[in-house]
Each structure stands twice: as structure tokens, then as C-alpha cells.
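Trainee: model this:
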Amino acid sequence: MRIYTRSGDKGQTSLIYGDRVAKNDLRVESYGTCDEANSSIGVALSHLEREEWEDKKSFMAVMHKIQTILFHVGAELATPKGKEVQWQLKKEHIDELEKHIDQWDENLTPLKNFILPSGHEASAGLHMSRTIARRAERMAVALESEGELNNPLVVSYLNRLSDLLFVAARYVNQCLGGNEVPLQPDV
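Mentor: You can find the predicted model right below:
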């Protein structure tokens, strides 16, 4: 099978179940942004390959599971309203994110002010992933407001994912000695 089909050359693409829509359709933008967040997480994690710290194996396993779930969230978003979703996001997936947020956050210095995305390359990359996840969340909210979202948990998951990515960025900085740069309000 070839990677190119030429079927999208006129600005249309297929959703799951074959429905054709414009490539700038809100549904396509939503799942495309999940894909972008997933790729961004992968780039951030690639900066950790050469690093060693006590919790690295566990951290990477959590992040790879999140990438897998995020791929499935994209598939949910690519499924037209009313059609059967093959894999469905569940409340347990959100609970698991919260567990990891709490686990990593308990070891972090409490924030007294905003911080700039910075520090170790992986940390800065996770901050970038966080902003992309927030954009995916906004698009899912728009899809929901149009009555086109199959599973309302998608919005909650993306919201919590961005929280996790923020804490993960701080956690990586702490584990690897990255510098957190506080926002200077009087610039």
C-alpha cells in the first residue's frame, strides 16, 4: 500500500466510516491537533533518551501510555457523531492522569508565581505539548458546542492532560537540574 492516495488533493479527507469532509472541518482540526500534541510529546521525550534519573523508566512508561491514549482520543474525534466508537475514553483514564499529577507534584517546590517555559530541552518541549493540548481542548469544546462530540470525557481528558504536561515539565526540570525561570512582572 502506498502512503499517498491522492484522494485529499482537492481539500477533502475521510473520517472513520468513510464520511468525506473538508480538511479544515472542525472535527479534522480537533483530531489533527491531538496528533500534533502527540508528536510534540514524542519530540520532548526524545530529549530524554540520553538522560538518566531514578524515575526515568516509570516516567517514560506513563508518557508512552498517554501518547497511546491520545492517539485513541484522536480516533474518537475522527468518528462522526452517532457512529460507534471502537475504543472509548473512560473516566479511569482521567483518574490515572490525576494520580500521576499528584505523584509528581508532591515532590515539586510550590509555585509562588508564573514560570516561563524553559529549562531542560524535554521540559521546554513538554510545555509546548501542553499548549497544543490546550488548543485541542478548545477545539473539542467547539465541537461539543455544535453537538458533534461523541464522548464529553474527551474535553475533560484534554484539560487534565495539559495539567499533567505542565507538572511533567516541572518534574523533568527538577529531576535533571533544569532551570525554572520565573516570570518577571515588571519588565
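Trainee: rest of the way, CA atoms for contacts and neighbours
Mentor: OK.
Trainee: Gly125 is in contact with Asn38, isn't it?
Mentor: No: judged on C-alpha atoms under 8 Å, Gly125 makes no contact with Asn38 at a distance of 11.4 Å.
Trainee: Now do the same for Glu84: helix, strand or coil?
Mentor: coil (DSSP: H, G, I helix; E, B strand; the rest coil).
Trainee: go on, the one 4 residues further on?
Mentor: Counting by three-state DSSP, the backbone at Gln88 sits in coil.
Trainee: If you tally nearby residues, what's the number for it?
Mentor: 16 (other C-alpha atoms under 10 Å).
Trainee: Burial check on the nearest residue to it once chain neighbours are set aside, number of neighbours?
Mentor: Counting by C-alpha to C-alpha, 6 or more residues apart in numbering, Gln88 lies nearest to Glu76, which is 7.0 Å off, once chain neighbours are set aside. For Glu76, the count of nearby residues is 25 (other C-alpha under 10 Å).
Trainee: what separates the helix or strand that contains Glu76 from the chain centre, distance-wise?
Mentor: In the assignment (DSSP states H and E), Glu76 maps to helix 56-77. Remark: helix 56-77 is offset 8 Å from the chain centroid, using C-alpha atoms, centre = their mean, to the nearest Å.
Trainee: swap in stretch 122-133?
Mentor: Taking C-alpha atoms, centre = their mean, the mean C-alpha location of stretch 122-133 is offset from the chain mean by 9 Å.
Trainee: What of stretch 151-171?
Mentor: 7 Å.
Trainee: And this one, please, so the two structures can be compared:
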Amino acid sequence: MAKLYQSPYQAYSFLDDQPEDYRCDFEILTDELASLTGQLRATCAASTFEEHNAIVAELQRVDELIYHLNPSLRTKVTITDSELQWLLERTKAMDQVTKANRSFFVLPAGSVAACQAHVIRSKWKVIVRLLYRMDYAGKTIPPKVYDLCNLFSGYFFMLALYLNKCEHVTEIPFESRNYKIKK
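Mentor: Next up, the predicted model:
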């Protein structure tokens, strides 16, 4: 194979990693999610609902955690157990606040901020799938990375519901034709 061209303007030093090395893909995706979280934070900052200041501060902390997670597969995991626990507690707290106003499945809809949170939630699942692809290919993934990525997805789902509640938007129930929920 001929030597690959390397642009003198290369946007990120690992873009030319071997195609079977998905670490760069993980880093690009987490960078995108940090950017989308920053965008969601800006949307919340421009909002007027009562809780917006607290959510803006929380999203800054979440954004920092995403950036700390970013190099974890290339270097080491630096997110602490207490930070993971904080994220879990925030997820559970929003679950409690929104539990009464939702069915099992809801459409990913509502306020602009909630819709942005739903997009972020879904993209975390793409990352989890990438981690499994790496694991199947023989790259050992630290369990904490799996836990964090799955928890981030759950956090942004609960945040979407919480944002709709804060903005007085009613969730739209969705009844799947394929997955029947026992009542």
C-alpha cells in the first residue's frame, strides 16, 4: 500500500489511525457529544423557566465529564467513582420528578431543549455500540467506560423529560406495535 497522504492541516492527530482502530472514532464521537451538550447548555441558558440556571451549571459539569471521558481508550479512565455516582444520582432524581407524567415509551419530542437532549441520548447509544464492536475485535474496554456511556444515555433521556416538565410540555405517549408492555 502506498504511503497515505497526511495533510499539514490535519484537524486531529489520530485521524489517520488504522481502520480497525476505533479509538479515534470514539474520540470524535465524544467530542461531538460535548459540542452538542454545549449547544443544549446554550439553549437552556436562553430559556426562562425557573430551573434553567441550575441546569446550565449542571450541563457544564456534564460537558467536562464528557471531555474527561474522551481520551479514556487511548490513555486511562480519569472519571472518578464519585463523579459516576453524581451522574447516577442526577439521573435518578430526574426520574423521580418525571415518573408520574409519562408512560413507558414516549416520542422524542417536546421543547427545543428536550429534543436536543433526545438527540444526545441516542448518540450515546451509537458510542456504546462502537465500544462493543471494539470489544468483539479484541480491544479490552474498561467496564467504567461502558457504564459511563450507558449512564450518559440514561441521563440525557431523563433530562429530556425533565426539560419538558420544566417548560410545561406534555410528553406524547408511544405504544409500540412490537413491544407490548404489561400493565
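Trainee: Correct me if wrong: the residue nearest to Gln88 of structure 1 contacts Val85.
Mentor: Yes: with contact defined as C-alpha under 8 Å, Glu76 of structure 1 counts as touching Val85 (6.1 Å).
Trainee: so what corresponds to Glu49 of structure 1 in structure 2?
Mentor: Correspondence of Glu49 of structure 1 to structure 2, assessed by TM-score structural alignment: Ala45.
Trainee: give me every residue that touches its match.
Mentor: 52-53, 56 (C-alpha atoms under 8 Å, 6 or more residues apart in numbering).
Trainee: Looking at those residues, which is nearest Thr91 of structure 2?
Mentor: Val56 (15.5 Å; C-alpha to C-alpha).
Trainee: aligned partner of that closest one in structure 1?
Mentor: So Val56 of structure 2 corresponds to Met60, using TM-score structural alignment.
Trainee: Show the contacting residues for that match.
Mentor: Met60 of structure 1 neighbours (C-alpha under 8 Å, 6+ apart): Leu45.
Trainee: Distance check, it against Glu92 of structure 1.
Mentor: 20 Å (C-alpha to C-alpha, to the nearest Å).
Trainee: what does Lys112 of structure 1 give?
Mentor: Taken as C-alpha to C-alpha, the span from Lys112 of structure 1 to Glu92 of structure 1 is 31 Å.
Trainee: now do Ser129 of structure 1
Mentor: 22 Å.
Trainee: who has more neighbours, the two?
Mentor: Ser129 (27 against 9).
Trainee: pretty sure that one contacts Leu165?
Mentor: Yes: using C-alpha under 8 Å, Ser129 of structure 1 makes contact with Leu165 at a distance of 7.0 Å.
Trainee: Looking at structure 1, which of the contacts of Ala45 of structure 2 hold up?
Mentor: Contacts conserved in structure 1 for the contacts of Ala45 of structure 2, counting by both residues aligned by TM-score structural alignment, their matches' C-alpha atoms under 8 Å: none.
Trainee: and of the residues you listed, the nearest to Ile172 of structure 2?
Mentor: For the contacts of Ala45 of structure 2, the nearest to Ile172 of structure 2 is His52 (22.5 Å; C-alpha to C-alpha).
Trainee: quick one, what contacts that closest one?
Mentor: Counting by C-alpha under 8 Å, 6+ apart, the residues that His52 of structure 2 touches are 44-45.
Trainee: Over to Thr131 of structure 1?
Mentor: Here Thr131 of structure 1 is in contact with Ser162 (C-alpha under 8 Å, 6+ apart).
Trainee: so what corresponds to it in structure 2?
Mentor: With TM-score structural alignment as the criterion, Thr131 of structure 1 matches Ser122.
Trainee: element containing its match, please.
Mentor: helix 112-136.
Trainee: how close does that helix sit to structure 1?
Mentor: Its aligned residues in structure 1 lie a mean 1.1 Å from helix 112-136 of structure 2 after superposition (mean C-alpha distance after the TM-score superposition for structure 1).
Trainee: now that helix, how far from the centre of its chain.
Mentor: Using C-alpha atoms, centre = their mean, the offset of helix 112-136 of structure 2 from its chain centre is 6 Å.
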